[in-house]
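1. Sequence isn't available, so here's the structure alone:
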């Protein structure tokens, strides 16, 4: 019974501290008086918990401000002076590593090409010396690496940290990425698929910082999505929530041609576009042909844009987000058409939400999933601060 009471009190403390951290992050800087008003916790609880957060160097007191009667208030904000986060992005053609401060400020980063490498051990061998170097840097600077976040193509088994046959990612099926990295680096590792980490980058460091609902769409060698509702990324029963690339699209070759169905990823990703183009060359050659107004290439691009419009319309109707964020390697080639795409999408949704259709580009661009790996760890700190404070 006593142990159950201790666990209950720890759970309550974790929830209260998490609530405080969320409010500080949402407002960037906030006073204790404002925290009492927003959290409905007592002033004594706020004082005790914020002092503990300060002692663990998770937050700090910042500049004082004066209220209407001239008394000084001390603001609280996140402290960047002690904790580091390491982010790792393992993609289909490259692997990247970043060292970041707690609030997303980049300290160091590196990228290696992995074209043609399908053995996970060979990929990890590229980054292992660099990660050890970053861990050594943190130790020499008397800083603590609070965790390592990994962004990698899914799907995956969150319980075991193993990948489940990710499409277009040969050699990685069943690979125990999380336990392998934890053994090698002796640091807590968090893992998530790259579409969801991209959404988390937006949730914690970008347009979704205030906790708004958003859908992140990443388009490149594949098409994936991350759904954030009430500030949290969603997974679903089998971890398949947000697998938007698997939405079925109807296609036809013109008058009299048979109607066929295929998923958005097979049609609208870079490999799908090249397959429909059937030209000689890679994606850069395709874009050259589009810009030269070669009829077939132009038709393929136009069909790609129509697929994007149809898919975005479906996403709005399915998830009703505050904002849709677009990113990935394909996005820069589609961005010149975004104004027309947004207008077409607005014309297809309910009248009363047309003006609330907001479609934005990813905050971090090509570094989105890498910073998402950092945001993955930061989100765990926000939701489970006793990982930092300890269970005392």
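-> Noted; the coordinates are in hand. In this text the structure is predicted, and so the values were computed from the model without any measurement. Residues are numbered from 1 along each chain as shown.
2. hey, let's count contacts and neighbours off CA atoms from now on
-> OK.
3. Now do the contacts for residue 365.
-> Taking Cα atoms under 8 Å, 6 or more residues apart in numbering as the criterion, residue 365 is in contact with 327, 328.
4. Then residue 290 would be within a helix, right?
-> Yes. Under DSSP: H, G, I helix; E, B strand; the rest coil, residue 290 sits within a helix.
5. hang on, isn't it packed against residue 302?
-> No. Taking Cα atoms under 8 Å as the definition, residue 290 is not a contact partner of residue 302, at 9.8 Å.
6. quick one: which of the two has more around it?
-> residue 290 (18 against 14; other Cα atoms under 10 Å).
7. and the gap between that one and residue 333?
-> The spacing between residue 290 and residue 333, counted by Cα to Cα, to the nearest Å, is 11 Å.
8. I figured residue 114 was touching residue 96, is that so?
-> No. Taking Cα under 8 Å as the definition, residue 114 is not a contact partner of residue 96, at 10.2 Å.
9. Neighbour count for the two, which is higher?
-> Using other Cα under 10 Å as the criterion, residue 114 and residue 96 rank with residue 96 on top: 21 against 17.
10. which residues of the stretch 251-392 of the chain fall in strands?
-> Under the criterion DSSP state E, counting those that start in this stretch, strands of the stretch 251-392 of the chain are mapped to 259-263, 323-327, 359-361.
11. can I get those strands in JSON lines with mean neighbour count and distance to residue 50?
-> Shown next, in JSON lines, are the strands of the stretch 251-392 of the chain (neighbours: other Cα atoms under 10 Å; distance: least, Cα to Cα, whole Å):
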{"stretch": "strand 259-263", "mean neighbour count": "12", "distance to residue 50": "49"}
{"stretch": "strand 323-327", "mean neighbour count": "23", "distance to residue 50": "33"}
{"stretch": "strand 359-361", "mean neighbour count": "17", "distance to residue 50": "35"}
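12. Pasting the second one now:
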């Protein structure tokens, strides 16, 4: 302990929360053994204290902003009481958020039963900034302009042919984004972030993008960089299944779950994992890439080699199976639509399946068993609360879900329900808005996640 009663921990820069770390201007600040603090030591201690206080302030503002967002309108006194923050600290933090403009005062509330002045209520400013969310995983990409509440101001789709080159794709995206802004009479200064969901894996540090060959024309690294330059804003790139998982967790079928897995079946086959309320990405952003897992049953080994779950049950595999093995009756059903097995799309398959075609019904049943086995393994591994089936295969839910749940009940160590996604094609957009809002809140409050 030092001569003035301060401890060694204080000298090392470890200051209790709320402690006073002011250092005298003179050099007479000495330890019991006569050592004086050097100027450099005092500077370091001041810096550490400033960093500590700045970090605490950022945490407080982030928590306050989140609570106002969730529970508006709310008074300063209610916030202070619920968050256990002193009234003076609450006043300071709220003033900062008011100055920024992300919250606002909206008039007087109800006075306490004991009397006194009516409190001034605080409300979240949903139009503080705006978000453009882009989903590229559909045949016709979806573009949505929304506010910080995720309310849609405008929504458009843009047709892009599969053989379009990157420059054409970039031009279409830029034109669509500009159109969204102009119709809402907004400029790039009003735009907080552009959020994009797409298949594959994107590394935000290197901007390297790993995806199926048919999606390579998007060149996501170049696209994100050029959009940042053109619109002078941050660009967030998220795996499409992860975005949908966050959407269902926040606004859809997973609202009451803490740990869930979202399974997307269709053009690809992947999973989004939510653990303790947070999206789990893994060490290199590749968590949930279950397409590369080994399928159950005879598809596990093909010609002596391990199979691939995605290639066994995705839409491409289904179409190939139809082309190779469809009986004449099934071919006739497609012919009635003006198609042959080589030219069918997923909508054609759905039409014939809904008509009760026995061949397709049998194949969907076989796929359901394979998917059910994969989900059972995931449940046993993660011990989650819920599994949500989404993507294109939601269209098969009336047949798939009973079979998948039967397999799960029979096989999983601790079975949970497998349910259908409730947001349909809006899941990814909802997820992009939720992820973007967190980034904006962190930036406003200078909050750094660890």
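-> Yes, it's here. Bear in mind the structure is a predicted one, so any value in this text is a computation, not a measurement.
13. In JSON lines: the strands of the stretch 251-392 of the first structure, plus distance to residue 286 of the first structure.
-> Formatted as JSON lines, the strands of the stretch 251-392 of the first structure follow (distance: least, Cα to Cα, whole Å):
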{"stretch": "strand 259-263", "distance to residue 286 of the first structure": "21"}
{"stretch": "strand 323-327", "distance to residue 286 of the first structure": "20"}
{"stretch": "strand 359-361", "distance to residue 286 of the first structure": "23"}
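14. Among the ones you listed, which comes closest to residue 41 of the first structure?
-> Evaluated with Cα to Cα, those place strand 323-327 nearest to residue 41 of the first structure, the distance being 31.6 Å.
15. Nearest approach to residue 203 of the first structure belongs to which of the strands of the stretch 251-392 of the first structure?
-> Closest among these, using Cα to Cα: strand 323-327, at 10.5 Å.
16. with the second structure superposed, average distance for the closest one?
-> When the second structure is overlaid, strand 323-327 of the first structure sits 2.4 Å from its aligned residues on average, using mean Cα distance after the TM-score superposition for the first structure.
17. and that strand, what does it pack onto?
-> Counting contacts by 3 or more Cα pairs under 8 Å, 6 or more residues apart in numbering; DSSP states H and E, strand 323-327 of the first structure packs against strand 214-219, strand 359-361.
18. Out of those, which gets nearest to residue 122 of the first structure?
-> strand 214-219 (26.0 Å).
19. in the second structure, what residues pair with that closest one?
-> Alignment of strand 214-219 of the first structure against the second structure: residues 260-265, by TM-score structural alignment.
20. how big is the offset of the matching stretch relative to the first structure?
-> Its aligned residues in the first structure lie a mean 2.0 Å from stretch 260-265 of the second structure after superposition (mean Cα distance after the TM-score superposition for the first structure).
21. List the contacts of that stretch.
-> 241, 244-245, 249, 254, 269-275, 313-314, 384-394.
22. same check, this time on stretch 79-91 of the first structure
-> 57-60, 95-103, 131, 138, 142-153, 194, 369-374, 377-378.
23. try 6 Å this time
-> Applying Cα atoms under 6 Å, 6 or more residues apart in numbering, the contact partners of stretch 79-91 of the first structure are 58-60, 95-102, 143-152, 370, 373-374.
24. Which parts of the second structure are helices?
-> 8-11, 39-71, 76-83, 87-100, 166-183, 220-231, 240-251, 309-313, 315-325, 328-335, 346-354, 358-382, 397-411, 427-444 (DSSP state H).
25. Any chance of a markdown table for those helices, columns distance to residue 119 of the second structure?
-> Putting the helices of the second structure into a markdown table (distance: least, Cα to Cα, whole Å) gives the following:
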| stretch | distance to residue 119 of the second structure |
| --- | --- |
| helix 8-11 | 40 |
| helix 39-71 | 15 |
| helix 76-83 | 8 |
| helix 87-100 | 13 |
| helix 166-183 | 37 |
| helix 220-231 | 41 |
| helix 240-251 | 31 |
| helix 309-313 | 57 |
| helix 315-325 | 58 |
| helix 328-335 | 68 |
| helix 346-354 | 57 |
| helix 358-382 | 47 |
| helix 397-411 | 51 |
| helix 427-444 | 25 |
